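**Q** Structure, please.
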Amino acid sequence: MDRLSRSVLHSVTLGTDLRERGVGLHVIEQGIDTDTIEGRAMFGMLSVLAELQRELIVANTMDGLASARARGRVGGRRPELTADQAALAQQLYDTRDKTVQQIADLFGVPRSTMCRHPKGDTVPRQPRKAQERL
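**A** All right, here's what the predicted structure looks like:
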């Protein structure tokens, strides 16, 4: 039941839509049959309880994250490059010493990581000068 909809409004709308189409919902595990008045009432009550449970989980998760932050814990994935590595990568990028792929290979990270890092006051990329042909 709690996987059927995100909110009471959605489950009521779904129930109404199914009833208008002449479709009855039978929840075997809970023994609910929306073809009956009692079944529709139980469906509504269980929808309310499922939404309450979902909201309690969200609230508890937010409280846990706030508590962890208060203890100095920072969530999320660790950065692949340290601040010094990112600065060196930026310098290599700005001086055009290496390509983005070469810089990524140097630090052992994917190219997409390097595309996220060069930021801020970057030197505008200039087209490479055409080499003179002999």
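
**Q** going forward, measure contacts between C-alpha atoms and count neighbours the same way
**A** Will do.

**Q** and the host helix or strand of residue 113, how far from the chain's centre?
**A** When secondary structure is defined using DSSP states H and E, the element that contains residue 113 is helix 111-116. Between the centre of helix 111-116 and the centre of its chain there are 19 Å (CA atoms, centre = their mean, to the nearest Å).

**Q** Residues in contact with that helix: which ones?
**A** Outside of helix 111-116, the residues that reach it under the criterion CA atoms under 8 Å, 6 or more residues apart in numbering are 80, 89, 100-101, 103-105.

**Q** quick one more, to check against the first:
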Amino acid sequence: MASTARARLRAGPGAGRRRRPKLTEDQAELAQRLYDERENTVQQIADRFGVPRSTVYGHFDKTRTVPRQPRKPVVTKS
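**A** Presented below is the predicted three-dimensional model:
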């Protein structure tokens, strides 16, 4: 028992306290690909994996994700 306590103290105060990611590495890569293809919204991707949008945004690769521009409305002449 004492050896376990000593080992934990040596590891540091924050050791082992991080939360596991909600998405696996494969799921995060798929989410990135779906977003990059511009066929799915972040909400649709989040719904697919059962997580909030903020989780999907958190897993995006910041170096290659370009913010989307709003789609321009289609103007029809009457």
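
**Q** Post the TM-score for the overlay when you can.
**A** Once the chains are laid over each other, their TM-score by TM-score structural alignment, normalised by the length of the second structure reads 0.67; 69 aligned residues with a CA RMSD of 2.8 Å.

**Q** rewinding a little: which of the contacts of helix 111-116 of the first structure lies closest to residue 63 of the first structure?
**A** Closest approach between the contacts of helix 111-116 of the first structure and residue 63 of the first structure, by CA to CA: residue 80, at 28.2 Å.

**Q** now the closest one, nearest residue through space, not along the chain?
**A** For residue 80 of the first structure, the nearest residue in space outside its immediate sequence neighbours is residue 109; the separation is 7.3 Å by CA to CA, 6 or more residues apart in numbering.

**Q** Trace the one you found over to the second structure, please.
**A** Alignment of residue 109 of the first structure against the second structure is given by TM-score structural alignment, with residue 51 as its counterpart.

**Q** and the gap between its match and residue 2 of the second structure?
**A** Counting by CA to CA, to the nearest Å, the gap between residue 51 of the second structure and residue 2 of the second structure amounts to 40 Å.

**Q** What residues sit buried inside stretch 37-47 of the second structure?
**A** By neighbour count with 16 or more other CA atoms under 10 Å, stretch 37-47 of the second structure contains the buried residues 42, 45-46.

**Q** next one: stretch 74-83 of the first structure
**A** Residues of stretch 74-83 of the first structure classed as buried under the neighbour-count rule (16+ other CA under 10 Å) are residue 81.

**Q** now stretch 46-54 of the second structure
**A** Buried residues in stretch 46-54 of the second structure, counted by 16+ other CA under 10 Å: residue 46.
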